[in-house]
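Sequence isn't available, so here's the structure alone:
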């Protein structure tokens, strides 16, 4: 059935076919870094350049470990046959974000930085995620990010002849909404660090819910490693979540 599908999108080079996904992964990193430095211009950063580099190193190392760990746990049945090659090729942005978060927190403890450092990364991460997801979408069913079968008008043939939820398109649309949300609250008087916390909670909430329309393999209690990663983030940020909920109720009572 793949012969009749446009997926996956590929290009030919020296007689070999390659996925565009790898190009978009590289573009996502380059564009995300450029957006970060553009937004950083003119800002008085309370964190020194040296400490900011250590924090970025912690984020990268944490993301490297987390992305692989969560990804291999997505297929628990394959753990008995896990190889270094499979471990290297396995990765998920959910694990990358969670690992990066804890990598940063560990590094900050070591170097003695007590200032929240994530707000400036929110928009660059959103932009990088959007660009990267174009590559994931171009892979069709060759990338394990597709959805379950659906009779909805949104269903698409991603390469196997079945109408499936185009999960990556859903996520790209959601990322655009988040981008405009953070542009909207750009000048809002929020506590330093709250923007990053809000991004993490909102993104992981989306991934938790969207996972139910993916053909996932349960890790524990009928939930996948993506579900459990989201739960870890919700627990980690529970004080922030309760504070946001309380502030919403207070505003509603005041307007009521």
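Cool, the structure landed. The model shown is predicted, which means the values in this text are computed figures rather than measured ones.

When you work out contacts or count neighbours from here on, use the C-alpha atoms and nothing else.
Fine.

residues near the residue lying closest to residue 151 once chain neighbours are set aside, how many?
Excluding the flanking residues, the one nearest residue 151 by C-alpha to C-alpha, 6 or more residues apart in numbering is residue 163, at 7.0 Å. Neighbours of residue 163 under the rule other C-alpha atoms under 10 Å: 19.

Included below, for side-by-side comparison, is a second structure:
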């Protein structure tokens, strides 16, 4: 069922592909991943840092496996009571979140690097392709409205939009797109200074995005697990603590070396 909403837009936006009706969210998610990967391989060809094939493939496998597991695991643990009340494989497979994908993708990469004995950072090259993929994916989230759990709570602010249920809600997908564009600009400025150690851009990206998600999720429907925090926020806080510790212990000595 469709509702007439913001400036005549119907939610959810769907597309007819090979005779099947496809929601905007999975379609844009797939497009985002494809374009993001093409951009990554383009940057990789231009990069002066060349990783051996066995290290590259190990890191790629670790990141993919970790991201797939994490996105599903954290996506389903957003409402653990619902998960255990009715065990539905199809529903379990459809639940995912970028927060879980990023967090567990990181774990997968670190495990893969330990297995092959690689100690250098490998994350900077993926940052901008990842941001690009996320922006495209969030366009799909916005176009899906309230028909997947990527919408905001009702609001009386000037930003409120009718996303398909006749309530004015925070368009959190648009907020995230704006944040990611601004983060892209800031990270590009940092990158051009060329004085920070390898991996710093990725660390700042992760710290910034997970901090943003802790705040953003307060205006999204969520099940409070600990205090007034949802599952995603708890995961975000764990990642934030990890990166504060990591940056604090690696940046000073590296920065002094670049300054000397």
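Alright, I've got the coordinates. Because the structure is predicted, anything quoted here is derived from the model rather than measured.

Just give the TM-score of the two.
Here the TM-score for the pair of chains, by TM-score structural alignment, normalised by the length of the first structure, is 0.90; 247 aligned residues with a C-alpha RMSD of 2.0 Å.

Spit out the contact partners of the residue nearest to residue 151 of the first structure.
Residues in contact with residue 163 of the first structure (C-alpha atoms under 8 Å, 6 or more residues apart in numbering) are 149-151, 155-157.

Going by neighbour count, which residues in stretch 136-155 of the first structure are buried?
Neighbour counts using 16 or more other C-alpha atoms under 10 Å place 136-142, 145-149, 155 of stretch 136-155 of the first structure among the buried residues.

so how far is residue 31 of the first structure from the residue most central in space within the first structure?
Centroid-nearest residue in the first structure: residue 93, 4.2 Å away (criterion: C-alpha atoms, centre = their mean). Separation of residue 93 of the first structure from residue 31 of the first structure (C-alpha to C-alpha, to the nearest Å) stands at 16 Å.

quick one: what's aligned to residue 115 of the second structure in the first structure?
Alignment note: residue 115 of the second structure maps to residue 110 in the first structure; criterion TM-score structural alignment.

er, residue 187 of the second structure actually
Using TM-score structural alignment, residue 187 of the second structure sits opposite residue 182 in the first structure.

Its match: which element?
Using DSSP states H and E, residue 182 of the first structure sits in helix 167-184.

what packs against that helix?
Judged by 3 or more C-alpha pairs under 8 Å, 6 or more residues apart in numbering; DSSP states H and E, helix 167-184 of the first structure is in contact with helix 122-138, helix 194-210.

what sits up against it?
123, 126, 129-130, 133-134, 136-137, 145-147, 195, 199, 210, 214.

And that helix against the second structure, how far off on average?
Its matched residues in the second structure lie on average 0.6 Å from helix 167-184 of the first structure after superposition (mean C-alpha distance after the TM-score superposition for the first structure).

and the equivalent of residue 162 of the first structure over in the second structure, how many neighbours?
Under the alignment (TM-score structural alignment), residue 162 of the first structure pairs with residue 167 in the second structure. Neighbourhood size, residue 167 of the second structure [other C-alpha under 10 Å]: 15.

Report the separation between residue 167 of the second structure and residue 221 of the second structure.
Counting by C-alpha to C-alpha, the gap from residue 167 of the second structure to residue 221 of the second structure is 14 Å.

ok, residue 21 of the first structure - contacts?
Going by C-alpha under 8 Å, 6+ apart, residue 21 of the first structure touches 132, 134-136, 138-139.

Please apply the same query to residue 34 of the second structure.
Taking C-alpha under 8 Å, 6+ apart as the test, what residue 34 of the second structure contacts is residue 133.

Which helix or which strand is home to it?
Using DSSP H and E, residue 34 of the second structure falls in helix 24-46.

Can you give me the neighbour number for the nearest residue to residue 40 of the second structure once chain neighbours are set aside?
Take residue 40 of the second structure and drop its neighbours on the chain: the residue closest to it by C-alpha to C-alpha, 6+ apart is residue 129, 5.5 Å away. Neighbour count of residue 129 of the second structure, defined by other C-alpha under 10 Å: 22.

The counterpart of residue 129 of the second structure in the first structure: what's it in contact with?
Matched by TM-score structural alignment, residue 129 of the second structure corresponds to residue 124 in the first structure. For residue 124 of the first structure, the contact set (C-alpha under 8 Å, 6+ apart) comprises 31-33, 35-36.
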